[in-house]
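A.B. asks: Kindly generate the corresponding structure for this input.
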Amino acid sequence: MSQKKETAVLVLTLIITLGLVAGVYWWLNRSGINFGPVSNNQSQQIGANIENFAQVPNIPSGLFSYGGSTTWAPIRKEVDSAIQTVFPQFQLRYTNPTSGAPGSGSGIKMLLNNQLAFSQSSRSIKNEEYQQAQQRSFTLKEIPVAIDGIAIAVNPSLNIPGLTVAQVKEIYTGKITNWQQVGGPNLPIIPYSRRIEEGGTVEFFDENILGGEKFGENVQYIPTTTEALREVAKNTGGMYYASAPEVVGQCSVKSLPLGKTADKLVPPYQEPFVPLSECSQKRNQLNAAAFQSDQYPITRRLFVIVKQNGQTDQQAGEAYAKLLLTNQGQELISKAGFVRIR
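C.D. replies: Reported below is the predicted structural model:
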């Protein structure tokens, strides 16, 4: 065979192969199999032009267990009962892990082990979790449904204008240990945190703020946000990070403005700040505009994690995400203290 004929055969073979690969990829996506995370634009399309729950088609019947992020608790409280009212056949049951604390990581682990139909997460799926799913002959899809941010809580008596993200990192890695180093009083800093295995918020903080550096030896570990905020309220030098809706409206602590630079500090609350002495009558509200525009420096997405296996579990997870992305679902997310994604 001449060299020209060999070249022509090779080119033809390559074209056929690429065509087959493209055809298989198109068929898999058409069948609902997804190869990665869903973008915000895709998430907007999922719920586009759907006003309320009743307009969402293909809601499955049955009892569906789900679990995951503790950050999601206020959303579950608002959304689940409203879904049950419209679709009583779509029964939802939040399920805690049999051992260890509930959280984004434990929820995804339970999903991988076929203990849940879908899960809720305050962080993205990790590469190793995608790989574990593939080893079990299915894939995972994350669908963003809300915007959240991390707020820094301090004692109300602490007089400080705010912190940069870099300063927050240096405090939690033990490089900054006194409030005087960041423009505050001569007072030791007592940084509180949950342990890294105890939730998606800590994992998000570790990866995105600490950059994988270890927590400093001065960090004190507290099992729950409620207990940590109680400690901050008692100790003038205390500080803690948590989901912004868990901090901003509190009456016993105050949240600090944060910035990428010291000259651009952005509060997680709507200005003007409501003094805590007035908190029982009027509470501080989330700075939704700053979260949506990414002006606030530490924002994240909340995800519904769906198992792509072509079975009822997949239908349940996708239906739940579609409900949350309707206008009614987004209004309930806002009512729960989080920021609409659309």
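A.B. asks: Only C-alpha atoms from now on, for both contacts and neighbour counts.
C.D. replies: Fine.
A.B. asks: Break down this protein into its helices, ranges please.
C.D. replies: In the chain, the segments counted as helices under DSSP state H are 3-30, 40-46, 73-86, 104-112, 127-135, 165-172, 200-208, 225-234, 244-247, 288-292, 312-324, 327-335.
A.B. asks: Which among those is found nearest to Asp263?
C.D. replies: helix 165-172 (12.3 Å; CA to CA).
A.B. asks: For that closest one, buried residues please.
C.D. replies: Using 16 or more other CA atoms under 10 Å as the burial criterion, the residues of helix 165-172 that qualify are 165, 167-172.
A.B. asks: ok, back up a step: quick check: which of the helices of the chain is buried the most?
C.D. replies: Greatest average neighbour count among the helices of the chain goes to helix 104-112 (a mean of 25), per mean count of other CA atoms under 10 Å.
A.B. asks: Does Lys214 touch Thr173 like I think?
C.D. replies: Yes. The criterion here is CA atoms under 8 Å, and Lys214 meets it with Thr173 at 6.3 Å.
A.B. asks: quick one: which of the two has more around it?
C.D. replies: Neighbour count, other CA atoms under 10 Å: between Lys214 and Thr173, Thr173 has more, with 19 against 11.
A.B. asks: ok so, going back, in TSV, list the buried residues of helix 165-172 along with distance to Pro74.
C.D. replies: Converted to TSV, the buried residues of helix 165-172 look like this (distance: CA to CA, whole Å):
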residue	distance to Pro74
Val165	26
Gln167	30
Val168	26
Lys169	28
Glu170	31
Ile171	29
Tyr172	27
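A.B. asks: residues in contact with the closest residue to Leu302 other than its chain neighbours?
C.D. replies: Nearest non-adjacent residue to Leu302, counting by CA to CA, 6 or more residues apart in numbering: Ser122, 4.7 Å away. Neighbour list for Ser122: 69, 71-72, 104, 200-201, 204, 300-303 [criterion: CA atoms under 8 Å, 6 or more residues apart in numbering].
A.B. asks: Farthest-apart pair in these, please.
C.D. replies: Trp72 and Phe204 (14.7 Å).
A.B. asks: Now do stretch 242-261: everything it contacts.
C.D. replies: Stretch 242-261 has contacts (CA under 8 Å, 6+ apart) with 71, 148-156, 161-166, 201, 225, 229-230, 232-233, 264-269, 276, 279-280, 283-286, 296-297, 337-338.
A.B. asks: Whichever of those end up buried, select them in ChimeraX.
C.D. replies: Typed into ChimeraX, the next command selects the buried ones out of these (criterion: 16+ other CA under 10 Å):
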select :71,148,149,150,151,152,153,154,155,156,162,163,164,165,201,225,229,232,233,264,265,266,267,268,269,276,283,284,285,286,296,297,337,338
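A.B. asks: Please provide the structure for the following sequence as well, for comparison with the first:
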Amino acid sequence: MNKILGIIILGFLLPQLSLSQKIKGSDTVLPLSQKEAEVYMQKHPEATVTVTGGGSGVGIAALLEGTTDIAQSSRRIKFDEKNKLKNMDKEVVEVIVGYDALAVITHPSNPIKKLTREQLEGIFRGKIKNWKELGGEDLRIIPYSRETSSGTYEFFKESALRYKNYMNGIMSMPATGSVIQSISQTRGAIGYVGLAYVNPSVQAMELSFDGGKNYSNPLNTETSDVIYPIVRPLYFYYIQKEEAGIKPFLDYVLSDEGQQLVADLGFIKVK
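C.D. replies: Next up is the predicted model:
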């Protein structure tokens, strides 16, 4: 009788302590979530953690729809998104899992190595159209942006453009990988990506947000005395009622080992 009762109780607990979890959202957070999930599943063979991208807005929309357990996001959840969840009797929990430096990248042949915030604004608003205006080659500037559902798109608009609109007709890319590929193949191109995506096929620019007095490179965020100006938190969002099933994986991500993976991937640790 006790054995039967135990099986019945276990049957009620299993849906709450699900060993299968879905993570969806930000392309910036994607390599971090994938690596954390990979190592976690090696340590816990009974667990399955599925990770997909699509953009921060896509992840939060999936949380609203109930089609993901965790929304990974490179921006904070919006007021209206939070309200929609509240209206559905879903209390959302926010956890910072790391920090990311947003790198401004160009084709590696570009002789321009440094830009100020004002110059960035001029480029992405369409006011500066040729690299010779900045002391470079007589070459048309081709700015690449992420699509509007991307948290990276919104963060760059907030930090570099001071909430001003991007130029009309800007090249809008659906994923970070496509930004990297396009810029690596286009001599006049410029764009922005999460630091973990930077590779030798592109050049990361030094930036100044104090009018050219101090410049810093995103590749030196841990060692430079000058604070890199475009750094943002990376978030996991989940529904509070579902915390029991999510907590073991989340605890691993925030552990010393999980945070070392954050650093190994080129992100900045929470602690």
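A.B. asks: Can you calculate the TM-score here?
C.D. replies: Once the chains are laid over each other, their TM-score by TM-score structural alignment, normalised by the length of the second structure reads 0.86; 255 aligned residues with a CA RMSD of 2.1 Å.
A.B. asks: what number of residues lie near the aligned partner of Gly55 of the second structure in the first structure?
C.D. replies: Counting by TM-score structural alignment, Gly55 of the second structure lines up with Gly103 in the first structure. Residues within reach of Gly103 of the first structure, counting by other CA under 10 Å, total 27.
A.B. asks: Quick check, Gly103 of the first structure in contact with Glu203.
C.D. replies: No. Under the contact definition of CA under 8 Å, Gly103 of the first structure does not touch Glu203, with a separation of 10.2 Å.
A.B. asks: what about stretch 202-211 of the first structure, distance to the chain center?
C.D. replies: Stretch 202-211 of the first structure has its C-alpha centroid displaced from the chain centroid by 12 Å (CA atoms, centre = their mean, to the nearest Å).
A.B. asks: Now do it: which range of the second structure does it align onto?
C.D. replies: Stretch 202-211 of the first structure lines up with residues 153-162 of the second structure when matched by TM-score structural alignment.
A.B. asks: contacts for that stretch?
C.D. replies: Stretch 153-162 of the second structure has contacts (CA under 8 Å, 6+ apart) with 75, 117-118, 120-121, 124-125, 145-148, 163-166, 230.
A.B. asks: if we take those, which one ends up nearest to Gln240 of the second structure?
C.D. replies: Nearest to Gln240 of the second structure among the contacts of stretch 153-162 of the second structure, counting by CA to CA, is Arg75 at 19.4 Å.
A.B. asks: who's in contact with the alignment partner in the first structure of the closest one?
C.D. replies: Taking TM-score structural alignment, Arg75 of the second structure has Arg123 as its aligned residue in the first structure. Contacts for Arg123 of the first structure (CA under 8 Å, 6+ apart) come out as 104, 200-201, 203-204, 300-303.
A.B. asks: now do Glu331 of the first structure
C.D. replies: Counting by CA under 8 Å, 6+ apart, Glu331 of the first structure makes contact with Arg340.
A.B. asks: Buried residues in stretch 158-172 of the second structure, which are they?
C.D. replies: For stretch 158-172 of the second structure, by 16+ other CA under 10 Å, it's 159-161, 166, 170.
A.B. asks: Look up how far Ile160 of the first structure lies from the closest residue to Pro267 of the first structure other than its chain neighbours.
C.D. replies: Closest residue to Pro267 of the first structure apart from its sequence neighbours, by CA to CA, 6+ apart: Pro257 at 3.8 Å. Here Pro257 of the first structure is placed at a distance of 9 Å from Ile160 of the first structure (CA to CA, to the nearest Å).
A.B. asks: Between those two, which is the more surrounded one?
C.D. replies: Between Pro257 of the first structure and Ile160, counted using other CA under 10 Å, the more crowded position is Pro257 (21 against 15).
A.B. asks: Share the number of residues neighbouring Arg113 of the first structure, please.
C.D. replies: Let me fix one detail, which is that residue 113 of the first structure is Asn and not Arg. Other residues within reach of Asn113 of the first structure, judged by other CA under 10 Å, total 12.
A.B. asks: What lines up with Arg140 of the second structure in the first structure?
C.D. replies: Using TM-score structural alignment, the equivalent of Arg140 of the second structure in the first structure is Pro188.
A.B. asks: Please verify my assumption that its match contacts Asn178.
C.D. replies: Yes. If you go by CA under 8 Å, Pro188 of the first structure and Asn178 touch, sitting 4.4 Å apart.
A.B. asks: Mind checking which of those two has more residues around it?
C.D. replies: Taking neighbours as other CA under 10 Å, Pro188 of the first structure and Asn178 compare with Asn178 leading, 18 against 15.
A.B. asks: That one matches what in the second structure?
C.D. replies: Using TM-score structural alignment, the partner of Asn178 of the first structure in the second structure is Asn130.
A.B. asks: for Ala151 of the first structure, same thing?
C.D. replies: Checking TM-score structural alignment: Ala151 of the first structure goes with Ala103.
A.B. asks: The residue nearest to Leu302 of the first structure and Asn208 of the first structure, how far apart?
C.D. replies: In terms of CA to CA, Ser122 of the first structure sits 13 Å off from Asn208 of the first structure.
A.B. asks: Now do the closest residue to Val226 of the second structure other than its chain neighbours against Lys78 of the second structure, distance only.
C.D. replies: Counting by CA to CA, 6+ apart, Ser216 is the residue found nearest to Val226 of the second structure once chain neighbours are left out, at 6.1 Å. Noted for Ser216 of the second structure: a distance of 30 Å to Lys78 of the second structure, by CA to CA.
A.B. asks: got it, and Ala175 of the second structure?
C.D. replies: For Ala175 of the second structure, the distance to Lys78 of the second structure equals 21 Å [CA to CA].
A.B. asks: just Val51 of the second structure next, same as before
C.D. replies: Taking CA to CA as the measure, Val51 of the second structure falls 22 Å from Lys78 of the second structure.
A.B. asks: between those two, which one's more packed in?
C.D. replies: Val51 (22 against 10).
A.B. asks: Ser20 is in contact with the more buried one, correct?
C.D. replies: No. Using CA under 8 Å, Val51 of the second structure makes no contact with Ser20, being 11.2 Å away.
A.B. asks: how far away is Ile77 of the second structure from Lys24 of the second structure?
C.D. replies: 14 Å.
A.B. asks: more crowded one of those two?
C.D. replies: Applying other CA under 10 Å to Ile77 of the second structure and Lys24 shows that Lys24 carries more neighbours, namely 30 against 18.
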